[in-house]
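**Q** Let me see the structure of the following:
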Amino acid sequence: MTDPEQGPPTSENPPAVDPPTARRSGLRNPERAVRGLGAGTLGLEALVLLLAIQPIRVVGGDLSGAAIGAVVALAVAGFLLAGMMRRPWAWNAGTVLQGLLLLAGLLHWSLFALGVIFALVWAYALHVRRVILG
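**A** Okay, here's the model as predicted:
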C-alpha cells in the first residue's frame, strides 16, 4: 500500500518495501561454507603433520618412536574429524585436537611449534564461523 502523504510510487518515491530477511554473510549456504573451512583446516593440518615427520627427523634431531606415533595418530584424527564436520561436536573435537598437538610438543619442540601455528589457524576458523553463523 502507498502512504497517502507520499503519493503514488514514482522513480523518486519508491514504494515502501519490508526489509528482506537476507543472510548476514551473503553466502547461499553459510553452514556448508563454514563446514568446508573447518574440514579444509583439519585436512591441511593432518597433511602437514604427516609430511613433517621426515624433515623433523633429518633436521630437528632425534624424533622418538612415541613422537612419530603421536604425529600419525593426530593426523589420522585430523582426517577423521575433517570428514565429520557435519556433526555439531566436531568443532569442539577439533579444538581438543589443537590442544593435543600442543601437548605433543613435550615429545619434540617442533611439534609444539606446529601446534602453535595450527592453533592460531583454528582460532581464526572459529572466529570466521562465529562471524558467518552469528
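**Q** C-alpha from now on. contacts and neighbour counts both.
**A** Fine.
**Q** Show me the contact partners of stretch 73-91.
**A** 35-36, 38-43, 45-47, 49-50, 93-94, 97, 100-101 (Cα atoms under 8 Å, 6 or more residues apart in numbering).
**Q** Run the chain-centre distance for that stretch.
**A** Mean-position distance between stretch 73-91 and its chain equals 11 Å (Cα atoms, centre = their mean, to the nearest Å).
**Q** residues near Arg35, how many?
**A** 21 (other Cα atoms under 10 Å).
**Q** Please check the contacts of stretch 73-91 and keep the buried ones.
**A** 35-36, 38-43, 45-46, 49-50, 94, 97, 101 (16 or more other Cα atoms under 10 Å).
**Q** what's the closest of those residues to Val128?
**A** Nearest to Val128 out of the buried ones among the contacts of stretch 73-91 is Gly38 (Cα to Cα; 9.9 Å).
**Q** Here is a second sequence; please produce its structure as well for comparison:
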Amino acid sequence: MSGSDPVAGPDTPPTGRRSGLRNPERAVRGLGSAVLALEALVLLLAIQPIRVLGGQLSDAAIGLIVGLAVLAVLLAGLMGRRWAWHLGTLLQVALAFGGFLHLSLAALGVIFGLVWAYALHVRRVILA
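**A** This is a model prediction of the structure:
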C-alpha cells in the first residue's frame, strides 16, 4: 500500500470521530443522566430497608437521602451543561460523607462513586 492510499487502516476512525457514534455528546449526556436517575431511585428505595435492617436512620440521614435524590434528578436533566458533571461529582462525595450519619450511606457512596468515575472515564474517552 502506498502513502496516498485512500483506504483507512484498522486504527483510523472512518469519519474522524474516535467513538463512531453519530452524536457522541448526546450519548455521554444520556449516560450521565442514566447514572444519576438510577442513583436517585436507589436512594429513595433504600430508605425503608435501611430503617428495617440496618438500624435507626436519623431525620438528618433521611433528609440527606431525599435531598441528594432530588439533586440527582435535577442534575439528570441538566447534563448538557458542563458544570453539571462537576456538581455530579460533588453529589457522589456528599453521599460518601453521608456515612457519618449511617454506614450504609457510605457504602452507597462508594458504589455510586465508582459508577460515576466510570461514566467520567467513558465521557473522557468518547469526547477526546
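**Q** overall similarity of the pair, as a TM-score.
**A** Here the TM-score for the pair of chains, by TM-score structural alignment, normalised by the length of the second structure, is 0.90; 122 aligned residues with a Cα RMSD of 1.8 Å.
**Q** thinking again about what came up before, among the buried ones among the contacts of stretch 73-91 of the first structure, which lie within helices?
**A** Using DSSP state H, the subset of these located in helices is 35-36, 38-43, 45-46, 49-50, 94, 97, 101.
**Q** just these now: which is nearest Ala113 of the first structure?
**A** Using Cα to Cα, Leu101 comes nearest to Ala113 of the first structure of these, at 9.3 Å.
**Q** Residue in the second structure paired with the closest one?
**A** Structural correspondence for Leu101 of the first structure with respect to the second structure (TM-score structural alignment): Leu95.
**Q** Now the closest residue to that match other than its chain neighbours: which helix or strand?
**A** Using Cα to Cα, 6 or more residues apart in numbering and skipping residues adjacent in sequence, the residue nearest Leu95 of the second structure is Gly109, 4.8 Å away. Taking DSSP states H and E as the definition, Gly109 of the second structure sits inside helix 103-127.
**Q** Could I get the buried residue list for that helix?
**A** 104-106, 108-110, 112-113, 115-116, 119-120, 123, 126.
**Q** For the aligned residue in the first structure for the residue nearest to Leu95 of the second structure, give its distance to Thr21 of the first structure.
**A** Using TM-score structural alignment, the partner of Gly109 of the second structure in the first structure is Gly115. Using Cα to Cα, to the nearest Å, Gly115 of the first structure is found at 40 Å from Thr21 of the first structure.
**Q** repeat for Arg35 of the first structure
**A** Taken as Cα to Cα, the span from Arg35 of the first structure to Thr21 of the first structure is 23 Å.
**Q** Same question for Gln98 of the first structure.
**A** In terms of Cα to Cα, Gln98 of the first structure sits 36 Å off from Thr21 of the first structure.
**Q** same question, Trp122 of the first structure
**A** 30 Å.
**Q** Can you tell me which of the buried residues of helix 103-127 of the second structure is closest to Gln56 of the second structure?
**A** Of these, the one sitting nearest to Gln56 of the second structure (Cα to Cα) turns out to be Ser104, at 11.4 Å.
**Q** Count the residues that sit near the spatially closest residue to Ala128 of the second structure that is not a sequence neighbour.
**A** Leaving aside its sequence neighbours, Ala128 of the second structure sits nearest to Arg18 (Cα to Cα, 6+ apart; 7.6 Å). By other Cα under 10 Å, 15 other residues sit near Arg18 of the second structure.
**Q** Aligned counterpart of Arg18 of the second structure in the first structure, please.
**A** So Arg18 of the second structure corresponds to Arg24, using TM-score structural alignment.
**Q** Is its match in a helix, a strand, or coil?
**A** coil (DSSP: H, G, I helix; E, B strand; the rest coil).
**Q** Isn't it up against Arg130?
**A** No: between Arg24 of the first structure and Arg130 no contact is recorded; they are 11.5 Å apart, counting by Cα atoms under 8 Å.
**Q** Good, wrapping up.
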